[in-house]
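> Test case, fold it:
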Amino acid sequence: MSSPSLPTARLPLRPSPAAPATPLSRRGGPVRSLAASPAPARAVAVALKPLVSKAPASGSYRSALLLHRRRHALPESAAVTAVPEPTPKVTKKYQDWDSLTATLAGSANLPFLLLQLPQIFLNYRNLVDGNKTALYAVPWLGMLTGLLGNLSLVSYFAKKRETEAVIVQTLGVFSTYVVILQLAMAESMPMPHFVVTSAVVAAGLLLNLLNYIGWLPGTLWLLWEDFTTIGGLTVLPQVMWSTFVPLVPSSILPGIICGSLAVAAVVLARMGKLSEGGTKFVGSLSGWTATLLFMWMPVAQMWTNYLNPSNIEGLSAFSMLLAMIGNGLMIPRSVFIRDLMWFTGSIWACGLQGWGNLACMYCCNSISREFFFGTTFGLFLWLGFTFARDTGAYGNSSPMTSLKELVFGK
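Predicted coordinates:
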């Protein structure tokens, strides 16, 4: 059967034993050059002529031969469809666990919102009463660090299309920004810093929204990712250094040094001077630095508790419990999608920021034994439930298999 396309698109590797039937052109008429060619060798020569007329023979022959081999080696559907990566067998358990983990991650909004609302209402009442000095007790640098961390994680989860996690982090951006706005109104935060922060937040949320719906050019998104990478690597070492300022001299050198290294790494990655693994590593730094910022916050709190044990009496057990619940609700989803970074941040915050501070409060007799051991039992029960359900959803033989896939990949 003759093809409806021009004969030059199909190249035989050897002369055929008989002259083919007169092919038709795209307009339906016969192709005269082939109709006048009784010999197979002449048909092949005429068929090759359009390909070699405007390019060197060797290059054209190679490209044509590759096209011929590709079309004959693969079926038509495989030529236009990429080979999908191996996916787990979709069972009813898998679908149910997928839906449940997404719902649990979305429900984390409630405890996180309850965690921030008391501070917002307290600041509002102090502003109305004219007691601006009370807001100086809230460190604006710590709130700014949390805001940048939330904003970086919005970009990370938006890129992975994890809608529930994007909503959680976006709510964190808004609630933290409200507190920063209150601090600026009380003149606790310098106005130039507030203006720059507002511009970054507005630009970040707009860029993430446009990228999520597919309206943002790739170049702008790369610039935003580079900005979050450099910002995260600048802020994280500075915050870690500032935690131990009573023991180390106050300095901005950690932020300057690490920020300069971050700029160099990003420039080298964009210029193609790094290996493929190095480029991927630089691309993942923004998400990891945001996670490490949140992971460092409970470390700073526990260090403060160690230096000043009397501060433990000012901690709220209910707030620590809300922090543990909010992060705990996101653990199943991080395990299900095998996201080690998300799991690391969630389990760290759940164990250290929540349970760790509760343990400090229990050791100082600030909470009852029943409350502490009850929350401890609930935490381990929740982790066991998570890995048991995940094992069944993926059809693994044991929870250790799910944990191994989470840490090392499949």
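
> Only C-alpha atoms from now on, for both contacts and neighbour counts.
Will do.

> and F281, that's in a helix?
Yes: residue state for F281 (DSSP: H, G, I helix; E, B strand; the rest coil) corresponds to a helix.

> quick one: it from A203, how far?
The gap separating F281 from A203 is 25 Å, by CA to CA, to the nearest Å.

> and what of T344?
28 Å.

> does T87 belong to a helix or a strand, and which?
Assigned by DSSP states H and E, T87 belongs to no helix or strand.

> Quick check: chain neighbours aside, which residue is closest to the residue most central in space within the chain?
By CA atoms, centre = their mean, the chain has its centre lying nearest to Y156, at 2.7 Å. Among residues not flanking Y156 along the chain, G287 sits closest, at 5.9 Å (CA to CA, 6 or more residues apart in numbering).

> List the buried residues in stretch 76-96.
Neighbour-count burial for stretch 76-96, counted by 16 or more other CA atoms under 10 Å, picks out K93, Y94.

> and the end-to-end length of that stretch?
36 Å.

> so which strand or helix has the residue nearest to Y156?
helix 276-307.

> what's the helix or strand following that helix in contact with?
Using DSSP H and E, the helix or strand that follows helix 276-307 towards the C-terminus is helix 317-336. The contact list for helix 317-336, computed with CA atoms under 8 Å, 6 or more residues apart in numbering, reads 97-98, 101-102, 104-105, 107-112, 114-115, 340, 342-343, 346-347, 349-351, 353-355, 357-358, 361, 367, 379, 382, 386-387, 390, 402, 406.

> going on from helix 317-336, what's the next piece of helix or strand?
Helices and strands here follow DSSP H and E; after helix 317-336, the next one along the chain is helix 340-348.

> To compare with the earlier structure, here is another sequence to fold:
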Amino acid sequence: MTPIPQLLGHSRLAQRSPSWVPKHPHMRNLLGRRRTLCAATKANDNPEYASWNKLTDRLVGSASIPFSILVLPQVFQNFVNMSNGNPQALSIISWEGYLSALLGNTLMCSHFADRGEASAVNVQLVGIANNMLVLAQMAFASFMPVPIFAAVAAVVGTAVAISIARAQGALKADSDSSGSLGPWRLWQLFSGVFGLAVVPQVLYNVLYPGNPTPAPGLTALAVAAVYFGVIARGPGQAKLVAGLPGWASTLLFALSPLPQLVRNFIDACSLEGLSVGTMLLALAGNALMVPRALLVRDVVWLAGTVWACVAGWGQLLSMFMRESPTTGLRFVSPPIFYAVSAVMAAYFVYVLAKDARVRTHSSNSTDKGGPSPAPSAAG
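Okay, here's the model as predicted:
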């Protein structure tokens, strides 16, 4: 006799008869977990998929190494400048860019906590600590308003505590019998709406740096709050709400390098305070997470990591194209730039080819009645 979970996950009756699927929220969530568990168990029976799955998870874990020391070159550079009585050198660093990255890390931490990606959660926690350290230096040097830094620290601390609670199973995502959103879904709705509201504010600051105003952010917050407040009450909107933090963080990550890139191409002197080591570490850390994001088909994660790699390469390009006014040399030498570009191109070709091979073999195994690859488990 076929076990009940397998019958629910693979029966044509379950696929063709919507009325057969339980309508109660708790039953739907239970059914989804059983399907994911069955798929994950079968995927582990495929040696090549299991090996690649294990390797990609380790790569994500190893990404915490470059991210852990990512901020050290920039922090050291800032410390040297302040110690030498030259705190003005920190003025070329865009605190808005670091703030966008910090908020992106915070929202992505919630996204990974919801999906059960423990290694990715740890990487985001490292990113949060790194960005907070740089922002603390900027606030100490009076290039970031201290009230803004204090408010950001309080919000980020609360968000991290909530995400850790979710990762440990203390917060449930299930809706109640009336269909209302549970505590975790409410947090995802709140944080996602807030993150989406920050996006136009950051974009405005990039386009009009000399005319600061909170109007774009407040307007976007009001519109997003009304829109998603109504949409979230509709039936079957839990998936939409669950994706808000991830997409908001992806947009923030997309915008975070723009202020610095604009300064790099406009003013060559602004490149004096940047660290090539920081750029390379960020590029390596994001590249290590691409295979896992591609394997689990997490569009949010994949978009964020790929864009981070492109933006990191763009930072190196801007430093390669400009020359130091004092030394007359390029900020990044041609051998280093060409070597990094070649390695990154070869790496992405390998990852795409390997993923396609694993998927092809898994599909062939499925056609023969064998295992099929499993998606990442959502809690």
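
> Which positions in the helix holding G287 of structure 1 come out as buried?
279, 282-283, 285-302, 304-305.

> didn't F337 of structure 2 look like it was pressed against M321?
No: counting by CA atoms under 8 Å, F337 of structure 2 sits too far from M321 to count as a contact (10.1 Å).

> Which other helices and strands does the strand or helix carrying F79 of structure 2 contact?
Assigned by DSSP H and E, F79 of structure 2 belongs to helix 72-83. With contacts taken as 3 or more CA pairs under 8 Å, 6 or more residues apart in numbering; DSSP states H and E, helix 72-83 of structure 2 sits against helix 118-140, helix 276-295.

> mean deviation of the last one from structure 1?
By that I understand helix 276-295 of structure 2. Superposing on structure 1 and averaging over aligned pairs (mean CA distance after the TM-score superposition for structure 1), helix 276-295 of structure 2 comes out at 1.4 Å.

> can you check the longest one too?
On the superposed models, the aligned residues of structure 1 are on average 1.9 Å from helix 118-140 of structure 2, with distances taken as mean CA distance after the TM-score superposition for structure 1.

> ok, then the element right after that helix?
Note on helix 118-140 of structure 2: by DSSP H and E, the next helix or strand toward the C-terminus is helix 146-167.

> In structure 1, which residue range corresponds to the following helix or strand past that next one?
Per DSSP H and E, helix 146-167 of structure 2 leads on to helix 183-207 as the next helix or strand towards the C-terminus. Aligned by TM-score structural alignment, helix 183-207 of structure 2 falls on residues 220-244 of structure 1.

> residues in contact with that stretch?
145, 148-149, 152, 155, 204, 207, 211, 248, 250, 252-259, 262-263, 266, 282-283, 285-287, 289-290, 292-293, 296, 300, 303.

> Identify the residue spatially nearest to the counterpart of I180 of structure 1 in structure 2, adjacent ones excluded.
Counting by TM-score structural alignment, I180 of structure 1 corresponds to L135 in structure 2. Take L135 of structure 2 and drop its neighbours on the chain: the residue closest to it by CA to CA, 6+ apart is W95, 6.5 Å away.

> State the number of residues packed around that neighbour.
24 (other CA atoms under 10 Å).

> Which of T344 and A203 of structure 1 has more residues huddled nearby?
The neighbour count for T344 of structure 1 versus A203, taken as other CA under 10 Å, is higher for T344 (19 against 13).

> Could you check which residue of structure 2 pairs with that one?
In structure 2, T344 of structure 1 lands on A303 (TM-score structural alignment).

> The closest residue to that match other than its chain neighbours and E96 of structure 2: what is the separation?
Excluding the flanking residues, the one nearest A303 of structure 2 by CA to CA, 6+ apart is T250, at 7.0 Å. Distance of T250 of structure 2 to E96 of structure 2, computed by CA to CA: 16 Å.

> Quick check: the aligned residue for the residue nearest to the centre of structure 1 in structure 2?
Using TM-score structural alignment, Y156 of structure 1 lines up with H111 in structure 2.

> Its match against W247, yeah?
No: when contacts are counted by CA under 8 Å, H111 of structure 2 is not listed as touching W247 (9.1 Å).

> and Q237 of structure 2, what does it touch?
Contact analysis of Q237 of structure 2 by CA under 8 Å, 6+ apart lists I231.
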